[in-house]
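In: can't give you the sequence, but here's the structure:
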């Protein structure tokens, strides 16, 4: 799967050949990513990245969503994808992260917008959710810019190394999507 967004930005399903670049990006942003992502400490070896890519390929093969690399000017800048797809209820949730050096370029807003559009137009889903840490201002700005509604606050939703963090839940329905 390949989704071109503009001249600088493309979403591409991860393949094993992407493992070295994805590992280098993760490793180079490890301290930065660790603030909000609980899986960072489990990715110290390139084999972990290869296993993640295999998981992503299995997810896509089972028609349960997909993960893409975000390619900015030919370099991998982060990842975005659907956690899973609930086909019976026509909904999904989007997860994303961006390497520290790629922040502030509008990359994630454009990428997320494209996946929302794909969910509604190509997959015929009715609902998309995004959850993020309450204090993660950069992450929560994305659904707010794209017209999602804040629908909830989940207390102690995720264990982050040595403490729990609360999550905000954002939702968007197909009928509310303006593109």
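Out: Received it, and whenever you're ready, just let me know what you need. Just so you know, these numbers come straight off a predicted model, no measurement behind them.

In: Only C-alpha atoms from now on, for both contacts and neighbour counts.
Out: OK.

In: List the contacts of stretch 95-112.
Out: 5, 9, 11, 25-26, 28-29, 32-33, 70, 72, 77-83, 94, 130-131, 142, 145-146 (C-alpha atoms under 8 Å, 6 or more residues apart in numbering).

In: Show me these that map onto helices.
Out: If you go by DSSP state H, those have 25, 26, 28, 32, 33, 142, 145 in helices.

In: farthest pair in those?
Out: The two members of the ones in helices among the contacts of stretch 95-112 with the most space between them (C-alpha to C-alpha) are 28 and 145, at 27.9 Å.

In: More neighbours: those two, which one.
Out: Higher neighbour count among residue 28 and residue 145: residue 28, with 14 against 10, using other C-alpha atoms under 10 Å.

In: residues touching the more buried one, list them.
Out: Residue 28 makes contacts with residue 99, as judged by C-alpha under 8 Å, 6+ apart.

In: what's the distance between it and residue 143?
Out: According to C-alpha to C-alpha, to the nearest Å, residue 28 stands 26 Å off from residue 143.

In: All the helices of the chain, in order from the start?
Out: With DSSP H as the criterion, the chain has helices spanning 19-28, 30-34, 46-61, 107-117, 137-145.

In: Out of those, which is closest to residue 163?
Out: helix 30-34 (12.7 Å).

In: which other residues reach that closest one?
Out: For helix 30-34, the surrounding residues in contact (C-alpha under 8 Å, 6+ apart) are 26, 40, 41, 97, 99, 100.

In: measure the most centrally placed residue in the chain to residue 66 for me?
Out: Central residue of the chain (C-alpha atoms, centre = their mean): residue 96, 2.0 Å from the mean position. The gap separating residue 96 from residue 66 is 12 Å, by C-alpha to C-alpha.

In: Now do the shared contacts for these two.
Out: Joint contacts of residue 96 and residue 66 (C-alpha under 8 Å, 6+ apart) are residue 81.

In: ok, so what distance separates the residue located most distally from the centre of the chain from residue 36?
Out: In the chain, the residue that sits farthest from the middle, by C-alpha atoms, centre = their mean, is residue 162; the gap is 23.3 Å. From residue 162 across to residue 36, the span is 12 Å (C-alpha to C-alpha).

In: Presented hereafter is structure B, for comparison with structure A:
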């Protein structure tokens, strides 16, 4: 899957781009650490990031994880990530997570990208449901979800432990096909 729009390209994460992936994560580490804790913990150094990319390769082959990267075509820099995880092929359904580099927030890039990825997933894998989880304080993430047809299904109390050790409630948003 390669989708180009405006000056951006959405493509599966090329695990050979570990250095660019590390830079994307490192530039946004502080704002991502609470809700992308798995990715953050596995990309502390460039060496860690290359090892993580190697592990991702096998997860993709096993159809257990699908990471899509957003690239700025003018700068050749990675500026966002949309990942598909917790896949249940029996239904089929999956959880979707996303973030955009701080320099691109509020420009609609992540909302458009997410829409393209959702369309691809529904046509290619025939998912019956996608869900995303968000802390109620993450207004931007909630707005992106709603723009892409997700609706609030409920709040799960004390559902997630942040990297700082805080146990927080998460709002669950779903989209059915």
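Out: Thanks, I have it. Keep in mind that what you see is a predicted model, and the values were worked out from it rather than measured.

In: Format the ones in helices among the contacts of stretch 95-112 of the first structure as TSV; extra columns: distance to residue 118 of the first structure.
Out: Output for these, formatted as TSV (distance: C-alpha to C-alpha, whole Å):
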residue	distance to residue 118 of the first structure
25	26
26	26
28	30
32	29
33	26
142	17
145	17
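
In: Stretch 135-147 of the second structure maps to which residues in the first structure?
Out: Per the alignment by TM-score structural alignment, stretch 135-147 of the second structure matches residues 133-145 in the first structure.

In: How about residues contacting that stretch?
Out: Residues from elsewhere that reach stretch 133-145 of the first structure, judged by C-alpha under 8 Å, 6+ apart: 36, 108, 109, 112, 130, 132, 149, 165, 166, 167, 168, 170.

In: need the strands for the first structure, in chain order.
Out: Remark: strands assigned in the first structure by DSSP state E are 2-4, 9-13, 67-72, 75-86, 91-98, 127-133, 149-160, 163-173.

In: Which strands and helices lie in contact with the third one?
Out: Contact here means 3 or more C-alpha pairs under 8 Å, 6 or more residues apart in numbering; DSSP states H and E; on that basis strand 67-72 of the first structure packs against strand 9-13, strand 75-86.

In: Check the mean deviation of the last one from the second structure.
Out: If I follow you right, that is strand 75-86 of the first structure. Compared with the second structure after the fit, strand 75-86 of the first structure shows a mean deviation of 1.3 Å (mean C-alpha distance after the TM-score superposition for the first structure).

In: Point out the other helices and strands that that strand packs with.
Out: When contacts are defined as 3+ C-alpha pairs under 8 Å, 6+ apart, strand 75-86 of the first structure packs onto helix 19-28, strand 67-72, strand 91-98, helix 107-117.

In: picking that back up, can I get the helices and strands packed on strand 67-72 of the first structure in CSV including distance to residue 122 of the first structure and mean neighbour count?
Out: Below are those laid out as CSV (distance: least, C-alpha to C-alpha, whole Å; neighbours: other C-alpha atoms under 10 Å):
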stretch, distance to residue 122 of the first structure, mean neighbour count
strand 9-13, 15, 21
strand 75-86, 13, 20
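
In: quick one: the equivalent of residue 96 of the first structure over in the second structure from residue 90 of the second structure, how far?
Out: Using TM-score structural alignment, the equivalent of residue 96 of the first structure in the second structure is residue 98. As judged by C-alpha to C-alpha, residue 98 of the second structure and residue 90 of the second structure stand 24 Å apart.

In: that older thread, and among the helices of the first structure, the most buried is which?
Out: Highest mean neighbour count among the helices of the first structure (mean count of other C-alpha atoms under 10 Å): helix 107-117, with a mean of 20.

In: what span of the second structure lines up against that one?
Out: Using TM-score structural alignment, helix 107-117 of the first structure pairs with 109-119 in the second structure.

In: superposed on the first structure, where does the matching stretch end up, distance-wise?
Out: Once fitted to the first structure, stretch 109-119 of the second structure is off its aligned match by 1.2 Å on average (mean C-alpha distance after the TM-score superposition for the first structure).

In: what sits against residue 83 of the first structure?
Out: Listed by C-alpha under 8 Å, 6+ apart, the contact set of residue 83 of the first structure reads 65, 66, 67, 92, 93, 94, 95.

In: Dump the residues you listed into TSV; add distance to residue 125 of the first structure as well.
Out: What follows is those, written out as TSV (distance: C-alpha to C-alpha, whole Å):
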residue	distance to residue 125 of the first structure
65	12
66	14
67	17
92	8
93	11
94	13
95	16
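
In: Not including adjacent chain positions, what is the nearest residue to residue 68 of the first structure?
Out: Once flanking residues are discounted, residue 68 of the first structure sits nearest to residue 13: 4.2 Å by C-alpha to C-alpha, 6 or more residues apart in numbering.

In: in terms of contact, does that neighbour touch residue 69 like I think?
Out: Yes - Residue 13 of the first structure lies in contact with residue 69 (C-alpha atoms under 8 Å); the separation is 6.1 Å.
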